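Asks: Sequence first, predicted model second:
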Amino acid sequence: MPRERILITGAAGFLGSHLCDRFIKEDFHVIGMDNLITGDLRNIEHLFQLENFEFYNHDVSKFVHVPGKLDYILHFASPASPIDYLRIPIQTLKVGSLGTHNLLGLARAKKSRILVASTSEVYGDPAVSPQSEGYWGNVNPVGPRGVYDEAKRFQEAITMAYHTFHGLDTRIVRIFNTYGPRMRLNDGRVLPAFIGQALRGEDLTVFGDGSQTRSFCYVDDEIEGIYRLLMSNYTQPMNIGNPDEITIKQFGEEIIKLTGTKQKLIYKDLPADDPKQRQPDITKAKEILGWSPKVNRAEGLKITYEYFKSLPEQEIKHKDFTYYNKH
């Protein structure tokens, strides 16, 4: 029996590369696609020798053609860190709108099931906590984060339109803060930023007073939740994340303890529209998918820290994220 075929966009990114690994493990024929604007081929180079993996260097904001049948599409192409989407705001909007439109059209032509990667950022700076899928959010469409937030909100809207109007088989996952190996060091997100500063012997930068919260999900748990959602019959948006909430100040103190750094926390002004709370309500994931996170933060952070420590010294020392697009 021939292998099922799956297209994964954003395949050279953090989550995309782990998804490639998971579907190879499940004996799929995996077609990875990435334009490498923020992705890194090192994340998937171990797959290149496999007969059931192929890679297309392509921008999904332009017409997407994949020969042969496609059983599934996972749309994970998008900048995901503030540093990236503030640097390339137009591309961020285009991959969420034009890119999603192109892939929905491809899914319709191929009669594929498509799962699109949305984000907890659709909730903006939430007025309720924890955030359930029924909460509509509090988003500033013209603020600095609007290019990412609204790209994802449009992505959800057009996906549901294809589902209701064309009867397309769609899934929407709302991803909360996820961490683990293959994250890009110094990509602007709090966890790699803290660990990068600790490894360089710098003080850890907290924005605001540190009372804002985040909830961190280890990558293996996140991938399992995404896999189960794709294989389920559930077509409404679903939160996949870890509800174990912690303040940024407490998290910085955990990183100092983990890394043994002698540095301290320093405080800077909070960026505009930065969410004060981020905690997923995962009731639907538990009830419908039988999913909940298994890896506790102490265990996941230890694995992630060891990964970052193993990176080449020049990467650890280099604070400018553009380094990764040049080497």
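Replies: Happy to help now that I have it.
Asks: drop to CA atoms for contacts and neighbour counts, all remaining ones
Replies: Fine.
Asks: the strands in the stretch 101-250 of the chain, which residues?
Replies: Along the stretch 101-250 of the chain, counting by DSSP state E, counting those that start in this stretch, strands occupy 113-119, 170-175, 178-179, 204-207, 213-215, 217-218, 237-240, 245-247.
Asks: Burial check on the spatially closest residue to residue 5 that is not a sequence neighbour, number of neighbours?
Replies: Closest residue to residue 5 apart from its sequence neighbours, by CA to CA, 6 or more residues apart in numbering: residue 29 at 4.7 Å. Neighbours of residue 29 under the rule other CA atoms under 10 Å: 22.
Asks: for the stretch 101-250 of the chain, what spans make up the helices?
Replies: 146-166, 190-199, 219-231, 248-259 (DSSP state H, counting those that start in this stretch).
Asks: Burial-wise, tell me which of the ones you listed comes out on top.
Replies: Among these, helix 190-199 has the highest mean neighbour count (mean count of other CA atoms under 10 Å), at a mean of 22.
Asks: just checking, what packs against that one?
Replies: If you count contacts as 3 or more CA pairs under 8 Å, 6 or more residues apart in numbering; DSSP states H and E, helix 190-199 packs onto strand 204-207, helix 248-259, helix 297-309.
Asks: want to throw the strands of the stretch 101-250 of the chain into TSV with distance to residue 70 and mean neighbour count?
Replies: Below are those laid out as TSV (distance: least, CA to CA, whole Å; neighbours: other CA atoms under 10 Å):
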stretch	distance to residue 70	mean neighbour count
strand 113-119	9	24
strand 170-175	14	24
strand 178-179	28	22
strand 204-207	44	20
strand 213-215	34	20
strand 217-218	29	24
strand 237-240	23	26
strand 245-247	38	17
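Asks: put this beside the first:
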Amino acid sequence: MKKTLITGAAGFLGSHLCDRFIAEGHHVIAMDNLITGDLKNIEHLFPLENFEFHHHDVSTFVHLGGELDYILHFASPASPIDYLKIPIETLKVGSLGTLNLLGLAKEKKARILVASTSEVYGDPLVHPQNEDYYGNVSPIGPRGVYDEAKRFMESITMAYHRHHGLDTRIVRIFNTYGSRMRLNDGRVVPAFMGQALRGEDLTVFGDGSQTRSFTYIDDQIEGIYRLLMSDYVEPINIGNPDETTILEFAQEIIKLTGTDQKIVYRPLPQDDPLQRQPDISRAKEVLGWEPQVHRSEGLKKAYDYFKSLSPEELSGNHRNFSAIK
């Protein structure tokens, strides 16, 4: 039985990865410091013999006994609300956390996949974004704590690959949505869904002409799994090239939810990308991967999930940062 460590395991992507690797017959070691993760996302796995959970911050150190085959490093705040509240922790998990896990992978001779992001492209001057584009990022802007943490993550991962011969993979994740997202995390899909379900007007920043491309969680997990099992070491975009403006997307949510909310406009946050669309030519060629779930289908599934949440969860106030030191 392969043994796989997944960091950020109680988060949105991490919990779905735990499900996938359990289904693939792996022994999964889940690790999370629970600053933004929630044990509810993985509590269904606790009774399983091939699942174990470690409440731990990978930015301090990481030690595990025995053999280890794979490491998937997904420990990081991923939403603007989170990383703007905890900027130091965001930088530390992208730098020190990555360093610690690369060291563990070297010690165990394990293959490691690190979760990068489309945010390494910043506010792009190239559209759509392919993996050869270096990006347009402000290192000192408010979003720089996340963007530069991920850019450093990629740099040190490639350094370990080149210098130590470490078996590494880098996935650049574009906007992903689905079950287990927090309604108060500031990302577009849960923000709009939460406002619609609470009977609030939908908030669009700027004039709504900025674009995003949304990937359903099942497609994202499949792409990540294929990349880990491939022989490809350069970064690969995993995202859906089906691009839409934020204004069009807000109108789509209103139609889906059957609500009659208005759309209200607020100033565009500093350094907010005006365009986001992945070029997935490399994923198609190398992994044989492309999205299978149409946005209308994925949004219906996500809406059904959000409707099932408790009133406390629907209020968006069920998480806090009391674990921060």
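Replies: Nice, I can see it. These figures come from a predicted structure and were not determined experimentally.
Asks: quick revisit: okay, the helices and strands packed on helix 190-199 of structure 1 in TSV with distance to residue 320 of structure 1 next?
Replies: Below are these laid out as TSV (distance: least, CA to CA, whole Å):
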stretch	distance to residue 320 of structure 1
strand 204-207	16
helix 248-259	21
helix 297-309	16
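Asks: For residue 141 of structure 1, which of these is the nearest?
Replies: Ranking those by distance to residue 141 of structure 1, with CA to CA as the measure, places strand 204-207 first at 21.9 Å.
Asks: The closest one vs structure 2, average distance?
Replies: Here strand 204-207 of structure 1, set against structure 2 after superposition, deviates by a mean of 0.1 Å using mean CA distance after the TM-score superposition for structure 1.
Asks: Now tell me what touches that strand from outside.
Replies: Residues outside strand 204-207 of structure 1 that contact it (CA atoms under 8 Å, 6 or more residues apart in numbering) are 194, 197-198, 248-249, 252, 263-271.
Asks: redo that, cut-off 10 Å
Replies: By CA atoms under 10 Å, 6 or more residues apart in numbering, the residues outside strand 204-207 of structure 1 that reach it are 190, 193-198, 212, 248-249, 251-253, 255-256, 261, 263-271, 274.
Asks: Grab the nearest non-local neighbour of residue 293 of structure 1.
Replies: Using CA to CA, 6+ apart, the nearest residue to residue 293 of structure 1 is residue 221, at 5.3 Å.
Asks: Apologies, that question was intended for residue 223 of structure 1.
Replies: Nearest to residue 223 of structure 1 is residue 19, by CA to CA, 6+ apart, at 6.5 Å.
Asks: For residue 233 of structure 1, which of the helices and strands packed on helix 190-199 of structure 1 is the nearest?
Replies: Using CA to CA, these put helix 297-309 closest to residue 233 of structure 1, at 30.0 Å.
Asks: Measure how that closest one sits relative to helix 219-231, angle-wise.
Replies: 110 degrees (axes from the mean of the first three to the mean of the last three CA atoms, to 10 degrees).
Asks: compared with structure 2, how much does helix 297-309 of structure 1 deviate?
Replies: Mean for helix 297-309 of structure 1 is 0.4 Å (mean CA distance after the TM-score superposition for structure 1).
Asks: I'd like to know which elements that helix is packed against.
Replies: Counting contacts by 3 or more CA pairs under 10 Å, 6 or more residues apart in numbering; DSSP states H and E, helix 297-309 of structure 1 packs against strand 178-179, helix 190-199, strand 217-218, helix 219-231, helix 248-259, helix 313-317.
Asks: run the last query once more with 8 Å
Replies: Against helix 297-309 of structure 1 (3+ CA pairs under 8 Å, 6+ apart) you get helix 190-199, strand 217-218.
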